[in-house]
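Peer 1: Pasting the sequence and the predicted model now:
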Amino acid sequence: MFHAPLPEASVQLYTLAGQFSQDPRGSLEKLAALGLRNVEAFDFVRRPAEIRQALDAAGLSSPTGHAPLLSDELWTPDGSIPAPSPEKVFEAAATVGIGTVIDPFVPVSRWLTADGVADIAERLNRASEVAAGFGLAVGYHNHAQEFLADFNGTSAFEHFVSLVDEKVELELDLYWAATGGQDVPALVSRLGDRLAAVHVKDGVVPPGNPFAPEAPAFSSRSLDQRHAGHGDVPLVEALAAGAGNIRYAVIEYDNPPGDVFADVAASLAFLFENGLAR
């Protein structure tokens, strides 16, 4: 479909969080058997050597990975804990073989004011400088809260993009951008070569923004997510709009609809059969 180089297919391991935690090597071997060569690691900071060993055994690479860079504390079921230092994150990333460390989530309240957005951008710019000392890059991954506020007609997300250094990579979650009310192919086009990766995710886009302060308490279990090409997200058009810029097309489900490996296989087949990734 594209004349420009195709993005490489990948999968965010959060999709199979339970299976991966119980059996890292076996889970990765199942992904490799589907035809994947790449994954996107998460929760790698506390066990980088184990994850690297499992990746090597399965013949997989993790060119990108998710880890906190922009929050001082992390929520866990046992309460908040201090976030690891950027240096610790980057040391772990280097062990795993990750080239770009992507912050996956910044709370809603910090996206609602210009000062909050400026602080996020400043922190990520500083993290980028530290990462460079490890030979790494940093990036940001959106949900829908980045599209709640706008400043002079520009969404908080695109205002953030204007403030971060061009070395900072962007990973656009196509489903969450649609949930945030965006014309997704148009947004991809505007981001241009700032966009390094996308999350390929589909399903029924919920009415209203579930991250809005007035919205009911949100759980990913409430999402009606479906195999790529079977929901509301214009994936083909979005990937076409990013042709030549997107390096990784990362499959993800926040709420897998069935057997998770079959779900990943279905979305991978969608990418391959439509000539959207390699």
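Peer 2: It's in.

Peer 1: from here on, contacts and neighbour counts on C-alpha atoms
Peer 2: OK.

Peer 1: Tell me which residues touch the residue lying closest to Pro104 once chain neighbours are set aside, please.
Peer 2: Closest residue to Pro104 apart from its sequence neighbours, by Cα to Cα, 6 or more residues apart in numbering: His141 at 4.8 Å. Neighbouring residues of His141 by Cα atoms under 8 Å, 6 or more residues apart in numbering: 102-105, 170-173.

Peer 1: Closest to Val96 out of the residues you listed?
Peer 2: Proximity of the contacts of His141 to Val96 (Cα to Cα) peaks at Ile102, which lies at 14.0 Å.

Peer 1: Give me the nearest residue to the closest one, chain neighbours excluded.
Peer 2: Per Cα to Cα, 6+ apart, closest to Ile102 is Gly139, 4.3 Å.

Peer 1: ok, how many other residues are close to that neighbour?
Peer 2: Gly139 is flanked by 26 other residues according to other Cα atoms under 10 Å.

Peer 1: my read: it touches Ile120, true?
Peer 2: No: Gly139 is not in contact with Ile120 according to Cα atoms under 8 Å; the separation is 11.8 Å.

Peer 1: coming back round to it: just the buried ones from the contacts of His141, in ChimeraX syntax?
Peer 2: Buried residues within the contacts of His141, by 16 or more other Cα atoms under 10 Å, are selected in ChimeraX with:
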select :102,103,104,105,170,171,172,173
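
Peer 1: Can you tell me the SS state at the residue nearest to Ile102?
Peer 2: Using DSSP: H, G, I helix; E, B strand; the rest coil, the structure places Gly139 in strand.

Peer 1: List the residues that contact it.
Peer 2: 100-103, 124, 168-171.

Peer 1: And those, which is closest to Phe157?
Peer 2: Nearest to Phe157 among the contacts of Gly139: Leu170, at 10.6 Å, using Cα to Cα.

Peer 1: now for the helix or strand where the closest one lies, which elements pack on it?
Peer 2: Using DSSP states H and E, Leu170 sits within strand 169-173. In this structure, strand 169-173 packs against strand 137-141, strand 195-200, with contacts taken as 3 or more Cα pairs under 8 Å, 6 or more residues apart in numbering; DSSP states H and E.

Peer 1: So what touches the helix or strand following the shortest one?
Peer 2: The C-terminal neighbour of strand 137-141 among helices and strands, as given by DSSP H and E, is strand 150-151. For strand 150-151, contacts defined as Cα under 8 Å, 6+ apart pick out 114, 156, 159.

Peer 1: another one to put next to it:
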Amino acid sequence: MKKFIHNIKKLACVAAASVLIIGCNATSQAVSNNENDNNMMPKISVQLWSVKDDVKEDFKGTLTQLSKMGFQGVEFARDFGPFANDPHGLKQFLAGLNLQASGAHIPFSYLDDANFLSTVAFYKTLGCDMLIVPYDERAFSADGIEWVVTELNRLAKKLAPYGMKVGYHNHAQEFEAYKQTTYWDYLAQNTLDNVVLQQDVGWTTYSGNDPVAYVRKYPGRTLTTHYKVRLPEGTQGKLPIIGKDTIDWPSLIQANKEVGGTLWLVVEQEEYPNGLTPLQAVAESKKGLDSFL
């Protein structure tokens, strides 16, 4: 623990020098390959917020069960169980389960000047190169959207030498009208191309928009995409489970493969119908997704 803290700046500096050559090239090559090979299937991850209570109760056991479901990665939501101060140990634990860190949800504050180096050092050691802001009220505020856009661009430039990317994750509010378009479109059109647009297709659908159209509207920007169901109000006879809902999953998968530059499809489950436990609901959505792959 002490050694990790004392070496934060050293790790960050090493990352700036070596990862620029190695890690960034590897990420760029992966994106390039994905854009040029329409038959390449993104890997399948799960957002750990889906099973947040299970993670708190039994971190290792929960991730073991997710691995057995066939997931190839996990997206973190700031809960690392017994590895909170041991990213190297966490990376080894994931490797033992044949899992990778597909990304992480963190607030802007984790990347401010006071916390930037420690955040980069932790996630770089973990092998996690996509840091996604999951929610910020300024992103759907006329008084705040310019700050969000400016900050995402600043962080994109600051993270690039480490072979890392910053991104933003939508909810329904980002699709509200703003300047003859929407907050989401304004953010997409005014951020750098290497800012990840992590579309949550459930919230996109819930807001009355087409998630497939939004993948195609911004090519190469949905490197990681949340596969979640949020049923539009008034929907009858459907469930918030992938494959039992209203989304055209085959067309979405095809768009992710063809133009999204998508590396990870991230299953997220926030509703647990018919008495299912969170893990059971995740398993059902994973099974539904598998049927389309």
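Peer 2: Sure, I can see it. Only a predicted model underlies this, so the values are computations on that prediction, with no experimental measurement involved.

Peer 1: quick one on the thing from earlier: what's the closest of the helices and strands packed on strand 169-173 of structure 1 to Val260 of structure 1?
Peer 2: Judging those by Cα to Cα, what sits closest to Val260 of structure 1 is strand 195-200, at 14.8 Å.

Peer 1: Tell me how many other residues surround whichever residue in structure 2 pairs up with Leu124 of structure 1.
Peer 2: In structure 2, the residue matched to Leu124 of structure 1 (TM-score structural alignment) is Leu152. Neighbour count for Leu152 of structure 2, taken as other Cα under 10 Å: 25.

Peer 1: Leu152 of structure 2 in helix, strand or coil?
Peer 2: Look at Leu152 of structure 2: counting by three-state DSSP, its state is helix.

Peer 1: these two touch, right, it and Lys165?
Peer 2: No: look at Leu152 of structure 2 against Lys165 with Cα under 8 Å: they stay out of range, at 9.8 Å.

Peer 1: joint contacts of these two?
Peer 2: Listed as contacting both Leu152 of structure 2 and Lys165 by Cα under 8 Å, 6+ apart are Val195.

Peer 1: on that earlier part again, so which of the contacts of strand 150-151 of structure 1 belong to helices?
Peer 2: 114, 156, 159 (DSSP state H).

Peer 1: could you say which helix or strand contains the alignment partner in structure 2 of Glu91 of structure 1?
Peer 2: Matched by TM-score structural alignment, Glu91 of structure 1 corresponds to Ala121 in structure 2. Using DSSP H and E, Ala121 of structure 2 sits within helix 116-126.

Peer 1: Now do that helix: distance to the chain's middle.
Peer 2: 17 Å (Cα atoms, centre = their mean, to the nearest Å).

Peer 1: Ser45 of structure 2 corresponds to which position in structure 1?
Peer 2: Superposed on structure 1 with TM-score structural alignment, Ser45 of structure 2 falls opposite Ser10.

Peer 1: tally of neighbours for the counterpart of Gly208 of structure 2 in structure 1?
Peer 2: Using TM-score structural alignment as the criterion, Gly208 of structure 2 maps onto Gly181 of structure 1. The number of residues packed near Gly181 of structure 1 is 16, by other Cα under 10 Å.

Peer 1: tell me the SS of Gly181 of structure 1?
Peer 2: coil.

Peer 1: SS state for Tyr253 of structure 1?
Peer 2: coil.

Peer 1: That one -> structure 2?
Peer 2: Taking TM-score structural alignment, Tyr253 of structure 1 has Gln269 as its aligned residue in structure 2.

Peer 1: With Leu112 of structure 1 instead?
Peer 2: Using TM-score structural alignment, the partner of Leu112 of structure 1 in structure 2 is Ser141.

Peer 1: residue contacts, that match?
Peer 2: Taking Cα under 8 Å, 6+ apart as the definition, Ser141 of structure 2 has no contacts.

Peer 1: quick one: it and Ser109 of structure 2, what's the gap?
Peer 2: Counting by Cα to Cα, to the nearest Å, the gap from Ser141 of structure 2 to Ser109 of structure 2 is 18 Å.

Peer 1: Ile242 of structure 2 too?
Peer 2: 33 Å.

Peer 1: Mind checking which of these two has more residues around it?
Peer 2: Shown here are Ile242 of structure 2 and Ser109; by other Cα under 10 Å, Ile242 has more neighbours (28 against 11).

Peer 1: residue in structure 1 matching that one?
Peer 2: So Ile242 of structure 2 corresponds to Ala228, using TM-score structural alignment.

Peer 1: Looks like its match contacts Asp202 (just checking).
Peer 2: Yes: under the criterion of Cα under 8 Å, Ala228 of structure 1 lies in contact with Asp202, with a separation of 5.1 Å.

Peer 1: Overlap of the contact sets of these two?
Peer 2: Joint contacts of Ala228 of structure 1 and Asp202 (Cα under 8 Å, 6+ apart) are Leu235.

Peer 1: What distance do you get for Pro211 of structure 2 to Tyr183 of structure 2?
Peer 2: Pro211 of structure 2 is 15 Å from Tyr183 of structure 2, by Cα to Cα.

Peer 1: Same question for Phe292 of structure 2.
Peer 2: Look at Phe292 of structure 2 and Tyr183 of structure 2: by Cα to Cα, they are 31 Å apart.

Peer 1: Looking at the two, which is more packed in?
Peer 2: Tyr183 (22 against 12).

Peer 1: Show me what the more buried one lines up with in structure 1.
Peer 2: Following TM-score structural alignment, the counterpart assigned to Tyr183 of structure 2 within structure 1 is Ala156.

Peer 1: shouldn't Arg123 of structure 1 be in contact with Ser71?
Peer 2: No: counting by Cα under 8 Å, Arg123 of structure 1 does not reach Ser71; the two are 9.2 Å apart.

Peer 1: Which helix or strand contains the closest residue to Leu34 of structure 1 other than its chain neighbours?
Peer 2: Excluding the flanking residues, the one nearest Leu34 of structure 1 by Cα to Cα, 6+ apart is Ala265, at 6.3 Å. Under the criterion of DSSP H and E, Ala265 of structure 1 resides in helix 260-273.

Peer 1: Right, I'll leave it there.
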